[in-house]
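Q: Mind looking at a prediction? Sequence and model below.
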Amino acid sequence: MKIKLNLQPQHYKGIRLQLIERGYGNRKAKRFTLNGTNQNVWIPNKHLQPDGTIIEGENIDYIFRKAQRQMGIAGYTQAIPGIKRKTVVTT
């Protein structure tokens, strides 16, 4: 029996995430887009329910700390406590 994935937008500390629909099979993580852009991060299944919903109370800050470039491109330039400092935009 195939599990129906949660493709609705989810939020973690103000970051908008949406699961990408694909065949994950036995993969150990699922891929999420950031803020509706084509920037993405992989979140390990240990932090997710079988349908791809982020488990309430999980601390996944480390995933976003490693994805600073993707966060900036996706439009997250403000400070997010525990994840990133404010990005100075120069023109």
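A: Happy to help now that I have it.

Q: hey, let's count contacts and neighbours off CA atoms from now on
A: Fine.

Q: Any idea how many residues pack against Glu21?
A: When counting by other C-alpha atoms under 10 Å, one arrives at 14 neighbours for Glu21.

Q: for it, what are its contacts?
A: Glu21 makes contact with Leu5, Leu7, according to C-alpha atoms under 8 Å, 6 or more residues apart in numbering.

Q: so it sits in a helix?
A: No. Glu21 is assigned coil when assessed by DSSP: H, G, I helix; E, B strand; the rest coil, not a helix.

Q: any idea how far it lies from Val41?
A: For Glu21, the distance to Val41 (C-alpha to C-alpha, to the nearest Å) stands at 14 Å.

Q: likewise Gln49?
A: Gln49 sits 17 Å away from Val41, going by C-alpha to C-alpha.

Q: For these two, indicate the residue with more neighbours.
A: When Gln49 and Val41 are compared for neighbours, Val41 comes out ahead with 19 against 13, by other C-alpha under 10 Å.

Q: Are we agreed that that one is in a helix?
A: No. Going by three-state DSSP, the assignment for Val41 is strand, not a helix.

Q: Next up, a structure to set beside the first:
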Amino acid sequence: MSSIRINSSDQYYKGILLNCISRRSYKMNKAKRFTINHTNQNVWIPNKHLLNDGTIKYGENIDYVFRKAQRQLEIAGYTGPIVGIKRSTLTTHGINK
């Protein structure tokens, strides 16, 4: 029985840089963990949207995963709008109230 090698190379979803984290426990889990933009921020993507090696299936709609993780996207450096996922982040830096 051979183990499946995890695809930890850069993957993009709507311009968001993702890397699958290699773990031994993925056989038991129903999702795989991905880092966002090479930061310590992460999201879990259900296996139904992934190939066995952690590659995101072509044409999959996983917007809902990122809609729930908007704060992680902001911390990872994605402050602009992403179609279907988030509006731009409003910052108050330099604005006097």
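A: Happy to help now that I have it. Bear in mind the structure is a predicted one, so any value in this text is a computation, not a measurement.

Q: quick one, strands of the second structure?
A: 11-13, 16-20, 31-36, 42-46 (DSSP state E).

Q: Adding distance to Gln72 of the second structure, write these out as a markdown table.
A: Output for those, formatted as a markdown table (distance: least, C-alpha to C-alpha, whole Å):
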| stretch | distance to Gln72 of the second structure |
| --- | --- |
| strand 11-13 | 15 |
| strand 16-20 | 12 |
| strand 31-36 | 8 |
| strand 42-46 | 7 |
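
Q: Quick one, which of these gets closest to Ile75 of the second structure.
A: strand 31-36 (9.4 Å; C-alpha to C-alpha).

Q: okay, that closest one sits on what stretch of the first structure?
A: The alignment of strand 31-36 of the second structure onto the first structure (TM-score structural alignment) covers residues 29-34.

Q: So what's the gap between the matching stretch and the chain middle?
A: 5 Å (C-alpha atoms, centre = their mean, to the nearest Å).

Q: how big's the offset between that stretch and the second structure?
A: For stretch 29-34 of the first structure, the mean distance to aligned residues of the second structure following superposition is 0.2 Å (mean C-alpha distance after the TM-score superposition for the first structure).

Q: Contacts for that stretch next, please.
A: Taking contacts as C-alpha under 8 Å, 6+ apart, the residues outside stretch 29-34 of the first structure that touch it are 15-20, 24, 39-45, 52, 70-71, 74.

Q: Could I get the full set of helices for the first structure?
A: 61-65, 68-73 (DSSP state H).

Q: Need the winner for burial among the ones you listed.
A: Most buried of these, by mean neighbour count (mean count of other C-alpha atoms under 10 Å): helix 68-73, with a mean of 16.

Q: Output the residue interval of the second structure matched by that helix.
A: Taken onto the second structure by TM-score structural alignment, helix 68-73 of the first structure occupies residues 70-75 there.

Q: superposed on the first structure, where does that stretch end up, distance-wise?
A: Taken over the aligned residues, the distance from stretch 70-75 of the second structure to the first structure averages 0.5 Å (mean C-alpha distance after the TM-score superposition for the first structure).

Q: what does that stretch contact?
A: Counting by C-alpha under 8 Å, 6+ apart, Ile36, Gln41, Asn42, Phe66, Thr79, Lys86, Thr89 sit against stretch 70-75 of the second structure.
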